[in-house]
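Engineer: Here you go, sequence then predicted model.
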Amino acid sequence: MSNHLKFYIDGAWVDPIAPKAIDVVDPSTEEVFTQISGGTVADVDRAVAAARAAFDGFSRTSPKERLELLEAILAEYDRRYEDIAQAVSMEMGAPLSFARSAQAWIGQAHLREIVRVMKDYRFSYMEGGMQISREAIGVVGMITPWNWPLNQITCKVGPAIAAGCTMVLKPSEIAPITGIIFSEIMHDVGVPKGVFNMVNGEGGVVGAALSSHPEVDMMSFTGSTRAGILVAKAAAETVKRVHQELGGKSPNILLPEADFPRRVTEGVANMFSNSGQSCNAPSRMLVPRDRHAEVVEIARTAAGNFTVGDPRSENSNLGPVVSKVQFDKIQNLIQSGIDEGAELVAGGPGLPDGLSKGYYVRPTVFANVTPEMRIAKEEIFGPVLSIMPYDSEEGAIAEGNNTVYGLAAYVQSEDLEKARRVANRMRAGTVYINAPSTTISAPFGGFKQSGNGREWSHWGLDDFTEIKGIVGYGEA
């Protein structure tokens, strides 16, 4: 029997207190393929009460016990791997090959990493005559997005379990099925009652109730900066910790010594990955002015490598964006680029040729983009790249940092010392030099309006703990 219309609370699948169905749409067809239930304040109260009741006992379990639990969760995740890939492809339109190799994989990778971290993590140590301890912060409310659903669920739930926290998860109502499967995994491995709870629903109802709840000690939120501000305001009344991973408008600086054919092609591919729906996407490609024309031609060719279409077809490598709301926003921004005078290199407004249904966006590249244009300032969250010329290294650094965001930055150069020098001046939480592979052990989070706190690996585990010092502990 499907659990799509149920919530997971206190170790059981339960019906909502007041049933309210929410349609879940396949973005490749624009058709409803299932429904979930929308939770209420009363459902949140029930879930938080279960988490609060479970906290005292679970927080006092040993690190070894929690490690064994995480290993069991990882093993069950591995068993459900294909179910997860199929679900993420259906709910958000990811090409099935990408759903397997990236979307499902990164959830698995986070669980593997937290298992590795737990084996050496120091929850308690002596410093002088003091005992310094890291203890579970308490009951955690978690709000996760639709664009990388398993990434965000596992990089929150895994460290929270490791720390000894209990939790209530609200997955995105736009892409909720992976969250339901993950809850089934937690149930099937026998996570203790009340430790993990899941309530589906709208952010303005379930998310707001979690954020303001007096029995929630911490909110961990990933999503838009606009929604993150609302979470922080709601949480302020109870002075709870708020961890946020928000928007981005990441620069990709190609220094003159870069291998342009390789790095421009990689930059286009990285931007279009996940249909451009990544908060750390390298959406602004900054290039030397005297190489601008060369870059335009390389980017034009690179954009032609992408075939937009059915995510379940082997002939396409770029799926739709997640919703009509997202599609309309992207179309508006593409049109603004044209209207404001940017040079359209590839793509443009409207559906790709041969497609009449689905939220498909033409892979779009603009050149000669200037800082005042909307496409240079606003997070588009679609397959739209802005190429921006610069006149000096100082100018590139200044323009790269000329954003309210600071999640990621990218620097390309065959002169590694120069790349390091520029990387050290970028105001971003993570800087990537020469397109390295994904490193799950790196800290992930942002400066400025990209949020606060860090996720991934031991950085994430740190953020789910409080630090306690017991002075005089070592005295005779």
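Structural biologist: Sure, I can see it. Numbers count the residues shown, from 1 in each chain.
Engineer: Please count neighbours and contacts with C-alpha atoms only from this point.
Structural biologist: Noted.
Engineer: what about the nearest residue to E31 once chain neighbours are set aside, how many residues close to it?
Structural biologist: Of all residues not flanking E31 in the chain, V25 sits nearest, at 5.4 Å (C-alpha to C-alpha, 6 or more residues apart in numbering). Neighbours of V25 under the rule other C-alpha atoms under 10 Å: 22.
Engineer: got another, please set it beside the one above:
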Amino acid sequence: MTSSTTHYPSHYINGQWVKAQSAETLPVHDSSTEELMATVPAGTAAEAEAAVLAARAAFDGWSALPVETRAAYLDKVAAGVKARTDDLAMAITREVGMPLKMARAVQVGGPAWHWGNFAKVARNFEWEKKVGNSLVVREAIGVVGCITPWNFPLSQITLKIAPAMVAGCTVVLKPSEIAPVNAMILAEIIHEAGIPAGVFNLVNGMGPVVGEVLATHPEVDMVSFTGSTRAGKRVGELASQSIKRVALELGGKSASVVLDDANLEAAVKGTVSACMLNSGQTCSAHTRMLVPASRYDEVKALAQAAIAKFSVGPSLDEASKLGPLVSAAQRDRVLGFIKTGIDEGADVIAGGAEPPKFDKGYFVQPTILGIKSSDTLAQEEIFGPVLVVIPYKDEEEAVAIANSTIYGLGGAVWGGTDESAMKVARRMRTGQVDINGGPFNANAPFGGYKQSGNGRENGIYGFEEFLEFKALQFKPSAG
């Protein structure tokens, strides 16, 4: 334990910091140094239930407020996030391992924008519509349990609680126990914004304790979960017993399909970058690059040149382009996958299973492996800086390989023209496809097909997830 360790003794329930009932704490480690940077309380089922009941008690008053009032609160939170950018970026950089400059822009800048954008979405939304002799109205679904991951922690929290709250819902958040410090800072910002008691609640803890209360409690109307497919199945199973609405944003094994007429250098460089963001700890990362077999050797050389630019180092070192992974367990899992790939006969294009030479930190070499579509690494989500290159013989086989996993979250197509690339993109069973390096659109729907989940996030699409339909029928007037 170091002198810089921050100890958080409380949960945020019903508008105030409430001292934890249990003395048990959860450690938070700096991913670059392995030092203990913080502790948070291990929440109990009773504390989770208290938060749910506070959210239930606050729902009627909050949902009855004018939309403009709720949107104005979101604007205050957006301003608060911007004002505390340095604190949030430093916390996430140390927790997750993304280099500081990038964390400021991506891990904090994105959420700050989303808080303000969801306020705009709510203000511009058509809440009522006449359909024949009916008035169709949209209303908040109720109390929402939000269970969020560690890889983009503030972003995933924001994409759930901001649209839910401005829609009129009240929320209980269980942030990742691996990266909870940013959530505690956000709770401070929300408190300072003056949002009424019970509208937002935060209980730290483990999934089998706190998360399962949110998934099973009869006073929770919806659970929104982002994480692994395995954990998402458990959430869905538990939530089904009370017929909750369930939104699941789960794993991915996204394919970047490089067509024969593509600009090969741009395609390889773009795919490597899309794979390595956040050291590969991104559910929609383009982790499979599908290339014409006849151009495999060209791709290898280009990939080696591209990956050489991704310098690895501590997240606070300005020279680092890739930081560490989030934890020792995640590092060991990724190294295990690399070893499996090599054991199955992979062509080691770059990197490998030897970790970089740092005294401390959860580091993995950025790695590129040439494999077959039937290999383990063509199917399993690795969640680290590992790109696999899979050759194909023709376009039909490329589409078949792209669609051959249980996932369908992201992807890309690189072709000589946008039109030729779009033809292939339309055949891919996945929620988003980037055409020739098209950038991420934060107002477009984000979510997956198949076992990548249910529901969508971002913009109006993410906002509508938290609304119910109600039809009010009127007797038609005579004549």
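Structural biologist: Received it, and whenever you're ready, just let me know what you need. Just so it is clear, the structure is predicted and the values come from calculations on it, not from any experiment.
Engineer: Let me see the TM-score of these two.
Structural biologist: The TM-score (TM-score structural alignment, normalised by the length of the first structure) is 0.98; 474 aligned residues with a C-alpha RMSD of 1.3 Å.
Engineer: before we move on, back to that, how about the secondary structure of the residue nearest to E31 of the first structure?
Structural biologist: strand (DSSP: H, G, I helix; E, B strand; the rest coil).
Engineer: That one contacts E91, doesn't it?
Structural biologist: Yes - the criterion here is C-alpha atoms under 8 Å, and V25 of the first structure meets it with E91 at 6.8 Å.
Engineer: Common neighbours of those two, please.
Structural biologist: I174 (C-alpha atoms under 8 Å, 6 or more residues apart in numbering).
Engineer: OK, contacts around the residue nearest to E31 of the first structure?
Structural biologist: E31, V32, F33, T34, E91, I174, S323.
Engineer: whereabouts in the first structure does the lengthiest helix in the second structure align?
Structural biologist: Scanning the second structure for the longest helix, with DSSP state H as the assignment, gives helix 45-63. The alignment of helix 45-63 of the second structure onto the first structure (TM-score structural alignment) spans residues 41-59.
Engineer: cool, stretch 171-190 of the second structure as well?
Structural biologist: Going by TM-score structural alignment: stretch 171-190 of the second structure matches residues 167-186.
Engineer: where's that stretch relative to the chain centroid, distance-wise?
Structural biologist: Stretch 167-186 of the first structure sits 14 Å away from the centroid of its parent chain (C-alpha atoms, centre = their mean, to the nearest Å).
Engineer: Just to check, V386 of the second structure is in contact with R288?
Structural biologist: No - the pair V386 of the second structure / R288 is not scored as a contact, 9.1 Å apart, by C-alpha under 8 Å.
Engineer: Quickly check the contacts of V25 of the first structure for the two that are furthest apart.
Structural biologist: T34 and S323 (15.0 Å; C-alpha to C-alpha).
Engineer: Please identify which of those two sits among more neighbours.
Structural biologist: S323 (21 against 15).
Engineer: any idea how far K329 of the first structure is from that one?
Structural biologist: 10 Å (C-alpha to C-alpha, to the nearest Å).
Engineer: Now do the same for A319 of the second structure: its match in the first structure.
Structural biologist: Structural alignment (TM-score structural alignment) places A319 of the second structure against N315 in the first structure.
Engineer: pretty sure its match is in a helix, no?
Structural biologist: No - checked against three-state DSSP, N315 of the first structure lies outside a helix; its state is coil.
Engineer: Who are the contact partners of it?
Structural biologist: Applying C-alpha under 8 Å, 6+ apart to N315 of the first structure gives the contacts T307, G309.
Engineer: again, but for T85 of the second structure
Structural biologist: R104, V108, G109.
Engineer: Map it onto the first structure.
Structural biologist: With TM-score structural alignment as the criterion, the equivalent of T85 of the second structure in the first structure is Y81.
Engineer: cool, G416 of the second structure as well?
Structural biologist: In the first structure, G416 of the second structure lands on E414 (TM-score structural alignment).
Engineer: can I assume that match sits in a helix?
Structural biologist: No - according to three-state DSSP, E414 of the first structure belongs to no helix; its state is coil.
Engineer: The nearest residue to A58 of the second structure once chain neighbours are set aside: what secondary structure?
Structural biologist: Take A58 of the second structure and drop its neighbours on the chain: the residue closest to it by C-alpha to C-alpha, 6+ apart is G198, 5.2 Å away. Following three-state DSSP, G198 of the second structure is assigned to coil.
Engineer: Which position in the first structure pairs with E212 of the second structure?
Structural biologist: Taking TM-score structural alignment, E212 of the second structure has A208 as its aligned residue in the first structure.
Engineer: For my notes, confirm its match occurs in a strand.
Structural biologist: No - with three-state DSSP as the criterion, A208 of the first structure is located in helix rather than a strand.
Engineer: What separation is there between it and A21 of the first structure?
Structural biologist: Per C-alpha to C-alpha, A208 of the first structure is found 19 Å from A21 of the first structure.
Engineer: More neighbours: those two, which one.
Structural biologist: A208 (19 against 15).
Engineer: what about stretch 360-380 of the first structure, how long is it end to end?
Structural biologist: Using C-alpha to C-alpha, first and last residues of stretch 360-380 of the first structure are 14 Å apart.
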